[in-house]
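> Attaching a predicted model along with its sequence, questions to come.
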Amino acid sequence: MNQDKLEFIVTPSTLETSRYCLINCSATNSLPDWEGIDLHSPTASKLSCVLDENEPWDSYDQVVEKLIGEQDYLSQLGGYPKWVQGEETPTDGDGNPMKLLFQIDSEDNAGLMWGDVGLIYVFYDESSEKIEFTLQCH
């Protein structure tokens, strides 16, 4: 760990609390967004280009919807991130995509608002124990 990069944040004297809201958990499947497909599966990208040379993202999105249904913004543990503004998966020291640990969507009922109706994304690299945090807003 590089001691020069450590920053300690002073705990505020008062902390806001979120309102209670019911959380329902269910298993779901996820696949990468079109913009990140090359990062995770260059073969899927090439096949989509063969299926529709002019709009390959459309053929990819159609296949994804048939396989797992429409992907929507949500809070989730693991899987692939659903990006608000485009692919930003961080990479490890070897250039490989880091794993999504979780993403948390803005939730009006809980009083959680990340920027302008955004999502926070937290990634983890097991080998270096590095954690990356990203925020994207609409």
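Great, that's in hand.
> all contacts plus neighbour counts: C-alpha atoms, from now on.
Fine.
> Name the next helix or strand following the helix or strand harbouring residue 104 along the chain.
Residue 104 belongs to strand 99-105 when assigned by DSSP states H and E. Going down the chain from strand 99-105, the next helix or strand is strand 119-125, by DSSP H and E.
> Check which helices and strands that following strand sits against.
Counting contacts by 3 or more CA pairs under 8 Å, 6 or more residues apart in numbering; DSSP states H and E, strand 119-125 is packed against strand 99-105, strand 130-136.
> circling back: check which helices and strands the strand holding residue 104 sits against.
Strand 99-105 packs on strand 76-77, strand 119-125, going by 3+ CA pairs under 8 Å, 6+ apart.
> just the angle between it and strand 119-125, please?
Going by axes from the mean of the first three to the mean of the last three CA atoms, to 10 degrees, strand 99-105 is angled at 160 degrees with respect to strand 119-125.
> Return the set of buried residues in the longest helix seen in the chain.
For the chain, the helix with the greatest residue count under DSSP state H is helix 56-68. For helix 56-68, burial by neighbour count (16 or more other CA atoms under 10 Å) applies to 56, 57, 59, 60, 61, 64.
> another structure for you, compare them:
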Amino acid sequence: MEIEYDDDPRRVQRDVVRRWLSTEAYWGRWRGDADIDASLDGSWRVVGAYRTDTGELVGCARAVSDGVGFAYLADVFVVAEARGHGVGTGLVRTMIDEGPGALFRWTLFTSDAHGLYAKHGFGPPDETAMVRPAGDLVGR
């Protein structure tokens, strides 16, 4: 499977992203189309993986950043039929190693694919991170 990686946000096939994130993503199935569109529109960078023969979007990743030294990697996914072809590796490489944020401090939250992220320099979580889970209303 030949894949092209592109960070042109206008090229992202939002219907594919909406469908996958709202039905497959364990981390955010609660998001509706408007939420997903807002997250794409508010992202610092979006990278898509496209089949070169059909132009079909088969994977996507987005990042939020200050544009100077810090970025958060989010919503990385590869559709089922494209898994096992290196698409996830290509997405992460294009996003963090080959893009304008190559020297940034990157962070992400994930319950899986630790091996993929380790290949790109992510280590195990450390004890300096403090996290407030989404939807936490403690103290309000």
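On my side now, so go ahead. Please read these numbers as outputs of a predicted model, since none were measured by experiment.
> Now the TM-score, please.
TM-score for the superposed chains, counting by TM-score structural alignment, normalised by the length of the first structure: 0.26, backed by 60 aligned residues with a CA RMSD of 5.3 Å.
> How much space separates the nearest residue to residue 62 of the second structure once chain neighbours are set aside from residue 17 of the second structure?
Of all residues not flanking residue 62 of the second structure in the chain, residue 46 sits nearest, at 4.3 Å (CA to CA, 6 or more residues apart in numbering). Note on residue 46 of the second structure: its distance to residue 17 of the second structure, by CA to CA, to the nearest Å, is 11 Å.
> Identify the contacts common to these two.
Taking CA atoms under 8 Å, 6 or more residues apart in numbering as the contact rule, residue 46 of the second structure and residue 17 both touch residue 60.
> could you give the angle of the strand holding residue 104 of the first structure to strand 130-136?
Using the same axes, to 10 degrees, strand 99-105 of the first structure lies at 30 degrees relative to strand 130-136.
> Burial check on residue 38 of the second structure, number of neighbours?
Residues within reach of residue 38 of the second structure, counting by other CA atoms under 10 Å, total 11.
> Also the one 10 residues further on?
When neighbours are defined as other CA under 10 Å, residue 48 of the second structure has 30 of them.
> helix or strand for it, which one?
For residue 48 of the second structure, the host element (DSSP H and E) is strand 45-51.
> Who are the packing partners of that strand?
Contacts defined by 3+ CA pairs under 8 Å, 6+ apart place strand 45-51 of the second structure against strand 3-6, strand 57-65, helix 87-92.
> In contact with residue 124 of the first structure, which residues?
Taking CA under 8 Å, 6+ apart as the criterion, residue 124 of the first structure is in contact with 98, 99, 100, 101, 130, 131, 132.
> Any of those residues buried? List them.
Neighbour counting by 16+ other CA under 10 Å classes 98, 99, 100, 101, 131, 132 among the contacts of residue 124 of the first structure as buried.
> re earlier: nearest to residue 51 of the second structure, out of the helices and strands packed on strand 45-51 of the second structure?
Proximity to residue 51 of the second structure, assessed across these by CA to CA, is greatest for strand 3-6 (4.7 Å).
> mind listing what's buried in that closest one?
Across strand 3-6 of the second structure, burial judged by 16+ other CA under 10 Å covers 3, 5, 6.
> Looks like the last one contacts residue 57 (just checking).
No - using CA atoms under 8 Å, residue 6 of the second structure is not in contact with residue 57; the gap is 10.3 Å.
> any residues in contact with both of the two?
With CA under 8 Å, 6+ apart as the test, residue 6 of the second structure and residue 57 both reach 48, 49, 50.
> show me the contacts for the second one.
Listed by CA under 8 Å, 6+ apart, the contact partners of residue 49 of the second structure are 3, 4, 5, 6, 57, 58, 59, 60, 87, 90, 91.
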